[in-house]
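Undergrad: Structure for this input, please:
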Amino acid sequence: MKCPFCGAEDTAVADTRLNDEADVVRRRRKCNACDKRFTTYERAEIQLPQVVKKNGLRTEFSRAKLRASLELALRKRPVSIESVDAAVADIEERLLSAGEREVTTQQLGELVMRELKKLDKVAYIRFASVYRNFEDVDAFSRAIREVSPAAKKK
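TA: Sure thing, here's the model as predicted:
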């Protein structure tokens, strides 16, 4: 590794540690030329699929956009931040395990709805009403019956 102070390539690792989540390696290095110390961080580079929008445009997957969508649907609902983090991680894991290079917004929306259905039924209905673009009250009622415990008993 090149020294950021003098540019020499002769450096030595003085200490290596993992962060608490064990997904980042922190290395303290010492330059053998100028004796200065510096820190480097290593993280696995994960390639999430491109998102194909309805109009055909392709864009980078954005964890922030995914999280914002979930948070919008869950606004003022009793769901913990940890649960939202877990849902985002689960969606990312599903995308990675699928091994596809592209994912449509429709597929992504279905994954979001699956997670919201587990987290909070009201948030699920909020998201579904926009995502599925309900045209009438009947479509809305069907979605409510889908998650309503009373409807499942009948």
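Undergrad: From here on, just use CA atoms for contacts and neighbour counts.
TA: Noted.
Undergrad: show me what contacts residue 127?
TA: For residue 127, the contacting residues are 73, 113, by CA atoms under 8 Å, 6 or more residues apart in numbering.
Undergrad: distance of it from residue 18?
TA: Per CA to CA, to the nearest Å, residue 127 is found 38 Å from residue 18.
Undergrad: Would you map the helices across this protein?
TA: Along the chain, the stretches classed as helices by DSSP state H are 63-73, 81-98, 105-119, 121-131, 137-147, 149-153.
Undergrad: nearest to residue 31, of these?
TA: Ranking these by proximity to residue 31 (CA to CA) places helix 63-73 first, at 36.5 Å.
Undergrad: mind listing what's buried in that closest one?
TA: By 16 or more other CA atoms under 10 Å, the buried positions in helix 63-73 come out as 66, 67, 70, 71, 73.
Undergrad: want to throw these into TSV with distance to residue 90?
TA: TSV is the format used below for the buried residues of helix 63-73 (distance: CA to CA, whole Å):
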residue	distance to residue 90
66	12
67	12
70	13
71	15
73	17
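Undergrad: Count the neighbours of residue 53 for me.
TA: A count of nearby residues for residue 53, using other CA atoms under 10 Å, gives 13.
Undergrad: follow-up on the earlier one: out of the buried residues of helix 63-73, who's nearest residue 38?
TA: Ranked by distance to residue 38 (CA to CA), the buried residues of helix 63-73 are led by residue 67 at 33.7 Å.
Undergrad: hang on, that closest one packs against residue 89?
TA: No: Residue 67 lies out of contact with residue 89 (CA atoms under 8 Å); the separation is 9.8 Å.
Undergrad: One more, please, to line up against the first structure:
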Amino acid sequence: MICPYCRHEDIRVVDSRDSGDEIRRRRECSVCLRRFTTYERVQTRIFQVVKKDQRREELNTQKLLGSLFNACAKRPLPVKAVEKISKEIETEIMNSGRSEISSKIIGDMVMDHLRKLDRVAYIRYASVYRSFQDIETFKNEIDALLDPQPVDPEMENQLSFLPDTSLGKKGNRRRGRPRKESIPAS
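TA: Below you'll find the predicted structure:
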């Protein structure tokens, strides 16, 4: 291992932690005394991404994670949630049984995950991924996002645990104990 700061090879491992499918190691250079983190994991097989122009390149999970972070920039989202999406997409690709996967399929996977996580991040990603030619197609994408999703037939008859805020006027709600009904004196 070479120090990324001073390029010397005299490195020692300060701390190692197993985090499921990878091992996190804190390392320290004995020359410049700077620390850095490395991650080790088993590479089961190499996946090729087929680009639009039919070029093939190795699946780069850092590139995937970078595009997710760009879409989620300045959004109130935890970093772990974005990293989780990247891991889930990577797992889906590994479990697909293919050695090659289209960049379009990966883009669609990212959009599906972002739609569930954050609408603004979804639109940001879609604007780059789909490269909208005009404002009308961009507007159509936003309209499709805002339309209520079709209800699953099994869920249609389910009762909601949340109160229906569309009933009644908000201003007339009384807080605290219910009023005692006044009984007219006879």
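Undergrad: Mind checking the TM-score on these two?
TA: These two chains, once laid on top of each other, score a TM-score of 0.69 by TM-score structural alignment, normalised by the length of structure 1; 118 aligned residues with a CA RMSD of 2.1 Å.
Undergrad: Give the equivalent position in structure 2 for residue 101 of structure 1.
TA: Counting by TM-score structural alignment, residue 101 of structure 1 lines up with residue 99 in structure 2.
Undergrad: what's near enough to touch residue 129 of structure 2?
TA: residue 107.
Undergrad: ok, now residue 72 of structure 2?
TA: Residue 72 of structure 2 makes contacts with 82, 120, 121, as judged by CA under 8 Å, 6+ apart.
Undergrad: Tell me how far residue 79 of structure 1 lies from residue 130 of structure 1.
TA: According to CA to CA, residue 79 of structure 1 stands 20 Å off from residue 130 of structure 1.
Undergrad: Can you pick out the residue with more neighbours from those two?
TA: residue 79 (14 against 10).
Undergrad: What does residue 23 of structure 1 correspond to in structure 2?
TA: Using TM-score structural alignment, residue 23 of structure 1 pairs with residue 21 in structure 2.
Undergrad: Would you agree that match is in contact with residue 44?
TA: No: between residue 21 of structure 2 and residue 44 there is no contact under CA under 8 Å: 11.5 Å.
Undergrad: circling back to that earlier point, quick check: of the contacts of residue 72 of structure 2, which has the highest neighbour count?
TA: residue 121 (22 neighbours).
Undergrad: OK, contacts around the counterpart of it in structure 1?
TA: In structure 1, the residue equivalent to residue 121 of structure 2 is residue 123, according to TM-score structural alignment. Residues in contact with residue 123 of structure 1 (CA under 8 Å, 6+ apart) are 73, 74, 75, 77, 116, 117.
Undergrad: rerun that using 7 Å as the cut-off
TA: 73, 74, 116 (CA atoms under 7 Å, 6 or more residues apart in numbering).
Undergrad: ok, back up a step: I'd like to know how far the match of residue 23 of structure 1 sits from residue 106 of structure 2.
TA: Distance from residue 21 of structure 2 to residue 106 of structure 2, counting by CA to CA: 22 Å.
Undergrad: Of those two, which one has the most company?
TA: residue 106 (17 against 8).
Undergrad: Name the nearest residue to the more buried one, sequence neighbours excluded.
TA: residue 89 (7.7 Å; CA to CA, 6 or more residues apart in numbering).
Undergrad: Residue 141 of structure 2 maps to what in structure 1?
TA: Checking TM-score structural alignment: residue 141 of structure 2 goes with residue 143.
Undergrad: what's the answer for residue 77 of structure 2, then?
TA: Using TM-score structural alignment, residue 77 of structure 2 lines up with residue 79 in structure 1.
Undergrad: Now do that match against residue 63 of structure 1, distance only.
TA: Residue 79 of structure 1 sits 19 Å away from residue 63 of structure 1, going by CA to CA.
Undergrad: and if you look at residue 42 of structure 1?
TA: Here the distance between residue 42 of structure 1 and residue 63 of structure 1 works out to 20 Å (CA to CA).
Undergrad: for residue 80 of structure 1, same thing?
TA: For residue 80 of structure 1, the distance to residue 63 of structure 1 (CA to CA) stands at 18 Å.
Undergrad: in the superposition, what's the average offset of stretch 61-69 of structure 2 relative to structure 1?
TA: On superposition with structure 1, the average gap between stretch 61-69 of structure 2 and its aligned counterparts reaches 0.4 Å (mean CA distance after the TM-score superposition for structure 1).
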